[in-house]
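Enquirer: my questions are about this predicted structure, shown below with the sequence.
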Amino acid sequence: MKQKKIPMRMCLGCQEMRPKKELIRVVKNKENEISLDFNGKKPGRGAYLCKSVSCFEKARKGRKLEKAFETSIDEEIYELLKKELEAGND
């Protein structure tokens, strides 16, 4: 039996390749709203982060999300994403 291919994605924080299911997708939709997608099903442009706050902080410090989405991101959005990430880890 043929083994199923596991899709790999790179975390923006630690720059490690991991299976897609282990990462959280950050999505920018057509209205330029940025949100976290824990299921990986929301429509829009996606970037991936590990489920740790430290990787989120590294991506924030290096402005990785802004580069991935080619837009500026307000501090309020970063704070909302951080709260959502912390709540999602519980």
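Expert: Received it, and whenever you're ready, just let me know what you need.
Enquirer: only C-alpha atoms from now on, for both contacts and neighbour counts.
Expert: Noted.
Enquirer: how far off centre is the longest helix belonging to the chain?
Expert: Taking DSSP state H as the criterion, the chain has its longest helix at helix 75-89. Taking C-alpha atoms, centre = their mean, to the nearest Å, one finds helix 75-89 lying 11 Å from the centre of the chain it belongs to.
Enquirer: against that first model, consider the following:
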Amino acid sequence: MKERKVPLRKCVVSGEMNPKGTMVRIVRSKEGVVSIDPSGKMPGRGAYVTIEPTIVQKARDKQLFDRVLKAKVEDSFYQELMDYVSHQKARQELFANDK
């Protein structure tokens, strides 16, 4: 059986290319609302960040999403993203041990 190609995306913080499944998409809608896109299919301008709390903290410190998405991103969004990434990281580690 032929192996399928794994889609890669570039992290806006670290600049590394990683499989799409190990990253989270941040999207800005036409109205300028910035949100987390767990499905990766919401319409709008998107940016990917690695599921790693230290990477998200770097983005917060440098206010990277303000520049990348050309929108004002509140601190509450960065906290929401940090919580989401921490939860996803814990899930990955938990289910990696089951395999």
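Expert: Looks like it arrived, so ask away. Everything numeric here is computed off the predicted structure, so don't read it as measured data.
Enquirer: just give the TM-score of the two.
Expert: For this chain pair, the superposition-based TM-score is 0.80 by TM-score structural alignment, normalised by the length of the first structure; 90 aligned residues with a C-alpha RMSD of 2.0 Å.
Enquirer: mind listing the strands for the second structure?
Expert: Counting by DSSP state E, the second structure has strands at residues 8-10, 17-19, 23-28, 34-37, 45-50.
Enquirer: count of residues packed around the nearest residue to residue 11 of the second structure once chain neighbours are set aside?
Expert: Leaving aside its sequence neighbours, residue 11 of the second structure sits nearest to residue 49 (C-alpha to C-alpha, 6 or more residues apart in numbering; 4.7 Å). Residues near residue 49 of the second structure, counting by other C-alpha atoms under 10 Å, number 24.
Enquirer: contact partners for residue 49 of the second structure?
Expert: 10, 11, 12, 13, 23, 24, 25, 26, 55, 56 (C-alpha atoms under 8 Å, 6 or more residues apart in numbering).
Enquirer: roughly how far apart are residue 11 of the second structure and residue 54 of the second structure?
Expert: Relative to residue 54 of the second structure, residue 11 of the second structure is positioned 13 Å away (C-alpha to C-alpha, to the nearest Å).
Enquirer: who has more neighbours out of these two?
Expert: Neighbour tally, residue 11 of the second structure and residue 54, criterion other C-alpha under 10 Å: the higher count belongs to residue 11, 20 against 13.
Enquirer: I'd say the more buried one and residue 52 touch.
Expert: No - the pair residue 11 of the second structure / residue 52 is not scored as a contact, 10.9 Å apart, by C-alpha atoms under 8 Å.
Enquirer: the longest helix of the first structure: which residues count as buried?
Expert: 78, 81, 82, 85 (16 or more other C-alpha atoms under 10 Å).
Enquirer: check contacts around the second one.
Expert: Applying C-alpha under 8 Å, 6+ apart, one finds that residue 81 of the first structure lies in contact with 35, 36.
Enquirer: quick one: what's aligned to residue 25 of the first structure in the second structure?
Expert: Here residue 25 of the first structure is matched to residue 25 in the second structure, going by TM-score structural alignment.
Enquirer: chain neighbours aside, what residue packs nearest to that match?
Expert: Residue 25 of the second structure sits nearest to residue 48 (C-alpha to C-alpha, 6+ apart), 4.5 Å away.
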